[in-house]
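# Output the structure for:
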Amino acid sequence: MSSNAFAHYVPVREDWLARRSEPALEPDLPIIDPHHHLWDRPDWRYLLPDLLADTNQGHSIAGTVFVQCRAMHRAEGPEAMKPVGETEFVNGVAAMSASGGYGATRVCEGIVGHVNLQIGAAAREVLEAHLRAGGDRFRGIRHITAWDPDPAIMNPAYTPPKDILFREDFRAGFAQLAPLGLSFDAWLYHPQIPDLTALARAFPETPIVLDHVGGPLGIRGYAGQKEEVFRAWRAAMAELATCPNVCVKLGGLGMRINGFGFEEAAEPPSSDTLAAAWKPWIDTTIALFGAERCMFESNFPVDKGSYGYGVFWNACKKLAAGASADEKEALFSGTARRFYRL
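Got it, this is the predicted structure:
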């Protein structure tokens, strides 16, 4: 990943995060964290010990799902096959965790890798290689399609064409997922949600999960447009919710692009601050999709630049305070367990 892409993220300041500590609410509530990464970048290492330092903050993290992040791609071989190296790496981490020697959390119980779907039907061969590399843990792929006309909003590591979800080559690749029983993680920005609705309707047999509440933007040209963005986002999400094959991840709102600015404060945010800022987005999503199609996610370490792991889960628990026992079970573990077949 280029250094420019790296600068796209809010840097993690451990000394700043250490200034906020909260006891875990409902510490016995089982949680599956369905969205985190592992990597070893210049100046940013987040591997098993780093993840465990976060997950061991008083919450009951029963298991996790790894989502692709260009970690440990193969240095050699065909370009299309290079991402299989990531699955090999993560499956090894999962095996370490499954030994029981690293605590009760089953890390990387599910693996979401990457295949460039623009290679069309040839994607099947790469998917089959992932399935072999991931054993019984490989669950699906993510092909990042986040696009905006403002290049400053885009992550320089991912430069998809504007209309990628409609392209014949992409859809020919996407068509390979359902026959292999695999799912698709969708990461895009809120103006693109209607594109995903069209894709979901074209492939009703393919399970799709929309990452990060649909990527509401709040910087650059979207700054100061919070009400307009919310209205457009809500209308698009309402339409997407009519697709029964789509679930949504509730999280990923600690990125610079969302415009909440948590990282700019003198003190790291409390769970009350996070819950208040996110309430309209989370409440609306759960109302539209139902708890059985929603799952809270950490998006760590990407969101770690904005708040601590334990504080994040406290905020989620406060947001779910009015939910029934069954709804809580779905939001914190059940939906993730069903979607990723854990």
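
# all contacts plus neighbour counts: C-alpha atoms, from now on.
Noted.

# So which bits of the helix of greatest length in the chain are buried?
Determined from DSSP state H, the single longest helix within the chain is helix 271-289. Buried positions in helix 271-289, judged by neighbour count with 16 or more other CA atoms under 10 Å: S271, D272, L274, A275, W278, K279, W281, I282, T285, I286, L288, F289.

# Just put these in CSV and tack on distance to Q225.
Shown next, in CSV, are the buried residues of helix 271-289 (distance: CA to CA, whole Å):
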residue, distance to Q225
S271, 25
D272, 24
L274, 20
A275, 21
W278, 16
K279, 18
W281, 15
I282, 19
T285, 20
I286, 23
L288, 23
F289, 25
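
# Next, F184: secondary structure please.
What DSSP: H, G, I helix; E, B strand; the rest coil gives for F184 is strand.

# Please tell me how far it sits from C294.
Taking CA to CA, to the nearest Å as the measure, F184 falls 15 Å from C294.

# hang on, R70 packs against G85?
No - judged on CA atoms under 8 Å, R70 makes no contact with G85 at a distance of 9.4 Å.

# Between these two, tell me which one has more neighbours.
G85 (21 against 17; other CA atoms under 10 Å).

# you'd agree the more buried one is up against H73?
Yes - with contact defined as CA under 8 Å, G85 and H73 form a contacting pair (4.6 Å).

# structure for this one too, so we can compare:
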Amino acid sequence: MSTPGTVDAHQHYWDPARGDYGWLRPDMTVLYRAYGPADLAPLRASCGVARTVVVQAAPSVEETRWLLDLARHAPSIAGVVGWVPLDDPAAGTLIAELAREPKLRGVRPMLQDLPDDDWIANADTASAVDALIAHDLAFDALVFTRHANALATFLARHPMLRVVIDHGAKPPIAAGGESGFAAWSRAIGRFAQFPQVHCKLSGLATESAPGWDDATLAPWVARLLAAFGAKRLMWGSDWPVLNLNGDYRRWHASAQRLLAGLSEDERAAVFGGNAAAFYRLRPDSAG
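Sure thing, here's the model as predicted:
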């Protein structure tokens, strides 16, 4: 049974027929189909997850409007993280317009897909960031270790902007090796030094080799917990991308076991309370 305090801080809905998911190809047989709230409902219920934050999967304002329309009819969607062209001179006006929708809770540029790893440090995003802060919206950072310098520059420039690192900065779990872990760990440490930054405990299964288990993920989860603490870490499924190398129940159960050493209040924070506070989720959007 789900409880109002439980939140999946990161999942997606999409429909390939919409045509603006450049990364989603027909050969991705597990993912190349429509996914909506009815598909996730039984999985949420089996894990006791009441509400979710739906995150953009296409770099288009049209998809953001589609997600917001979906959210109007799906009480389980507590918030939407959309997309806007942050370096567009009119971005501030667009953000103000979209912010009229009460379930818009943040935006995400798809930094991992941009050809310039330093874009977020060099692009003129000041007016967009000012609008995000003015409308109390958050910023999702979809990054790898290689983005650490650029993102740190951006974070230092905007101390009033609430930022969350998606998927633990996508650690190189499958590659293994001490050097990869060390470089990623340093990046995580840099991000955690900024008090406005949170981190999502999500996406780790996707970054693992097939056959992952609790032991595979344990050192990476431990590092995230050590850096951000239970007050700045939030669990997310990354469903349905998760289906590439796992499933909803398996990842939820693994995360529960890996965080079993936390207090009951700390686990409640990671599995819902932190996401609700960070994204300013309204308590009346349970379902």
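
# ok, back up a step: ok, so of the buried residues of helix 271-289 of the first structure, who is nearest F170 of the first structure?
Using CA to CA, F289 is the member of those that lies nearest F170 of the first structure, at 26.4 Å.

# what residue of the first structure matches up with L70 of the second structure?
Here L70 of the second structure is matched to V93 in the first structure, going by TM-score structural alignment.

# name the helices or strands packed onto the helix or strand containing that match?
Assigned by DSSP states H and E, V93 of the first structure belongs to helix 84-98. Under the contact definition 3 or more CA pairs under 8 Å, 6 or more residues apart in numbering; DSSP states H and E, helix 84-98 of the first structure sits against strand 106-113, helix 123-134.

# What is the equivalent residue in the first structure for L111 of the second structure?
Aligned by TM-score structural alignment, L111 of the second structure pairs with T145 of the first structure.

# Which parts of the second structure are helices?
Along the second structure, counting by DSSP H, helices occupy 37-47, 61-72, 91-98, 119-122, 126-134, 148-157, 178-192, 214-228, 248-258, 264-268, 274-278.

# Tell me which of the ones you listed sits most buried.
Of all the helices of the second structure, helix 274-278 carries the top mean neighbour count, a mean of 22, counting by mean count of other CA atoms under 10 Å.

# give me the stretch of the first structure that that helix matches.
Helix 274-278 of the second structure maps onto residues 335-339 of the first structure, going by TM-score structural alignment.

# and the matching stretch, how far from the second structure on average?
Taking mean CA distance after the TM-score superposition for the first structure, the mean distance separating stretch 335-339 of the first structure from the aligned residues in the second structure is 0.4 Å.

# roughly how far is that stretch from the heart of the chain?
On the basis of CA atoms, centre = their mean, to the nearest Å, stretch 335-339 of the first structure sits 14 Å off its chain's mean C-alpha point.

# which residue packs closest to the counterpart of P34 of the first structure in the second structure, ignoring adjacent ones?
Mapped onto the second structure by TM-score structural alignment, P34 of the first structure lines up with A9. Among residues not flanking A9 of the second structure along the chain, G236 sits closest, at 4.5 Å (CA to CA, 6 or more residues apart in numbering).

# re the thing from before, got JSON lines for the helices and strands packed on helix 84-98 of the first structure, with distance to T197 of the first structure too?
Below are those laid out as JSON lines (distance: least, CA to CA, whole Å):
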{"stretch": "strand 106-113", "distance to T197 of the first structure": "21"}
{"stretch": "helix 123-134", "distance to T197 of the first structure": "22"}
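
# Which one, of these, ends up nearest to L331 of the first structure?
strand 106-113 (17.2 Å).

# I'd like to know which elements that closest one is packed against.
Applying 3+ CA pairs under 8 Å, 6+ apart, we find strand 106-113 of the first structure packed against strand 60-67, helix 84-98, strand 138-142.
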